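Colleague: sequence below, structure please.
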Amino acid sequence: MTKPTPRRMTARTIADELRVQITDGTLRPGDTLPTSRELAERFGVTLKTVGSGVDILKGEGLVIGEQGGRRRVRANRPIVWNLTRFERGNRRDSAAGDDWSTAIRDAGREPEQQVTVSTGEADSQIASWLQIPASAEIVQRVRLRTVDGQPYQLATSSFPMEIAAGTPLLGEGDVSMPGGILASIGHPQLRVRDEITIRMPTPEESDQLQLPPGTPVAEHVRIGYGEAGPVRVMVTIAPGDRHRLVYELEV
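Modeller: As a prediction, this is how the structure comes out:
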């Protein structure tokens, strides 16, 4: 009876075995992977092969590298982002924070938002969403949203200048008002349309959101409509490993 031929260990098989350990919980979120030398001895391969195997897991977003050469199983605490309730009906904005910040605090987490404001011409996509002429003047408020000190969302809200002129929408910093700014200035959102795209991030998004390689993002576009048409479009970039998107619909 012939003995079975031992399986040849490659970078792919090493990645497969480590992936199983991550999936079944043997290696838990936040755990440090064995060193390259330990893995090389375990699998009977070279350090280069080990490195290639770990790189596969980095590319899949399962493992992150740290200073000093350590590699850890990625550990994030996702937030539940209920898009049915978000900004709907009786908004929970106040001087202490907007509807998003309130929801994060309700979940026992600590929100913070860094806001920058600019004016300029609408590009063709924003003009289409807002139903305004291309190159019409708009106001943009860009929010880098963090949870417990970690970047979680990059949200860019665009408003037609005819709505934003002379209002708190031009104010610097994290401005929030009871009921929302749009309602307070006489342009409440009466309905919204959502568009969600799953894609890989741009280099700029990866840098701003501190994304490990291989992390996809959800691009959530919410167009808010008033009585006469769109009053705002918000484009939110949300890392896939930090969010669970929820919709609740009546059927």
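Colleague: from now on I want contacts and neighbour counts done on CA atoms only, so please keep to that.
Modeller: Will do.
Colleague: isn't there a helix covering T102?
Modeller: Yes. T102 forms part of a helix when assessed by DSSP: H, G, I helix; E, B strand; the rest coil.
Colleague: based on its surroundings, how many neighbours for it?
Modeller: 18 (other C-alpha atoms under 10 Å).
Colleague: with the one 3 residues further on instead?
Modeller: Counted with other C-alpha under 10 Å, the burial measure for R105 works out to 13 neighbours.
Colleague: measure the residue nearest to it when sequence neighbours are not counted to A165 for me?
Modeller: In this structure, R105 finds its nearest non-sequential neighbour in P111, 6.8 Å apart by C-alpha to C-alpha, 6 or more residues apart in numbering. Between P111 and A165 the computed distance is 28 Å (C-alpha to C-alpha, to the nearest Å).
Colleague: the structure of the following sequence is requested for comparison with the preceding one:
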Amino acid sequence: MTPTPTGRATARSIADELRTEIRSGVLRPGDVLPTSRVLAERFGVTPKTVGSGIDLLKAEGLVIGEQGGRRRVRANKPIVWNLTKFERNGRRDSAAGDDWSTAIRDAGREPAQHVSVSTVPADEQVARWLGIPVGESTVQRVRIRTVDDQPYQLATSHFPSTIAAGTPLMEERDVSLPGGILAFIGYPQVQIRDEISVRMPDPDETERLQLPPGTPVAEHVRIGYGEAGPVRVMVTIAPGDRHKLVYELEV
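Modeller: Next up is the predicted model:
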């Protein structure tokens, strides 16, 4: 334990020692932390000081709180999301699932996608991505992607209504077609552009993805281009503790 000038533990020194135990494996993912009373006796402080130290670990995303007052070491099994292969030539869409779902199943996990569809005017950002006027109609598909029944991604796609109207993209379900829906309806993607940023989530993302405090997210924007220009933009919010993003490039 990190000593202080008086030899008395502080919230910071308690957090430092517990963090070391988590990272060294003494406290493993999923382990329940000792109670505040037990830790207070161990460190020679009040339960309030212990609580302040654990709050620091919660803010770092190392510890989560549960009902009943228990605190547990965060345990997540990240997925490897290979963005080089995702939606490229030879994509694995079928009636059983799209390219993303197939990759998750190949990794021995269980995917699901919960879909809602609406027609909305393009805001300034979406209009820039799609190269259309602000306010022009788009079809918006919002998918909450789960892995083993846990929310892993929030994916929101926008399509120009001139492309999506009257197609399976309007169906409020997890639609998957061989080669991808856009290729199936006559608008295959021939080029993609990715934009990735890392930030803290907003309150809606925190709620929908069930994010513990202190969890950053990656915002992955993928713009798909057809022969005549953009045909789709998809914005995926991916919790940082549940993903490893991979690119494989020839040099």
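Colleague: overlay them and tell me the TM-score.
Modeller: Superposed pair, TM-score by TM-score structural alignment, normalised by the length of the first structure: 0.97. Supporting alignment: 248 aligned residues with a C-alpha RMSD of 1.0 Å.
Colleague: circling back: look at P111 and A165 of the first structure and report which has more neighbours.
Modeller: Counted by other C-alpha under 10 Å, P111 of the first structure and A165 do not tie: P111 has more neighbours, with 20 against 13.
Colleague: next up, the contacts around that one.
Modeller: S101, I104, R105, R145, T146, V147, D148, G149 (C-alpha atoms under 8 Å, 6 or more residues apart in numbering).
Colleague: now the buried members of these.
Modeller: Buried residues within the contacts of P111 of the first structure, counting neighbours by 16 or more other C-alpha atoms under 10 Å: S101, I104, R145, T146, V147.
Colleague: what residue of the second structure matches up with the first one?
Modeller: Translated: S101 of the first structure. Counting by TM-score structural alignment, S101 of the first structure lines up with S101 in the second structure.
Colleague: gap between the residue lying closest to that match once chain neighbours are set aside and R8 of the second structure?
Modeller: Once flanking residues are discounted, S101 of the second structure sits nearest to P111: 5.6 Å by C-alpha to C-alpha, 6+ apart. Separation of P111 of the second structure from R8 of the second structure (C-alpha to C-alpha) stands at 49 Å.
Colleague: what segments of the stretch 101-250 of the second structure are helices?
Modeller: 124-130, 161-164, 181-184, 203-208 (DSSP state H, counting those that start in this stretch).
Colleague: neighbouring contacts of the first one?
Modeller: Okay, so that is helix 124-130 of the second structure. P133, V134, G135, E136, H158, P160, I223, G229, P230, V231, R232, V233.
Colleague: ok, and the most crowded of those?
Modeller: H158 (28 neighbours).
Colleague: contacting residues for I181 of the first structure?
Modeller: P168, L169.
Colleague: which residue is the nearest non-sequential neighbour of D98 of the second structure?
Modeller: Per C-alpha to C-alpha, 6+ apart, closest to D98 of the second structure is S176, 5.1 Å.
Colleague: I'd guessed that neighbour sits against A96; true?
Modeller: Yes. Counting by C-alpha atoms under 8 Å, A96 is a contact partner of S176 of the second structure at 7.2 Å.
Colleague: sorry, back to before: over in the second structure, see which of the contacts of P111 of the first structure survive.
Modeller: Counting by both residues aligned by TM-score structural alignment, their matches' C-alpha atoms under 8 Å, the members of the contacts of P111 of the first structure that carry over to the second structure are S101, I104, R105, R145, T146, V147, D148, G149.
Colleague: could I get the residues you listed as CSV with distance to T35 of the first structure?
Modeller: As requested, these are exported to CSV (distance: C-alpha to C-alpha, whole Å):
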residue, distance to T35 of the first structure
S101, 40
I104, 37
R105, 39
R145, 35
T146, 32
V147, 31
D148, 30
G149, 29
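Colleague: and of those, the nearest to R191 of the first structure?
Modeller: S101 (21.2 Å; C-alpha to C-alpha).
Colleague: burial count for whichever residue in the second structure pairs up with A11 of the first structure?
Modeller: When the second structure is aligned by TM-score structural alignment, A11 of the first structure is paired with A11. By other C-alpha under 10 Å, 17 other residues sit near A11 of the second structure.
Colleague: and V217 of the second structure, by the same measure?
Modeller: There are 24 residues near V217 of the second structure, going by other C-alpha under 10 Å.
Colleague: nice, that's everything, thank you.
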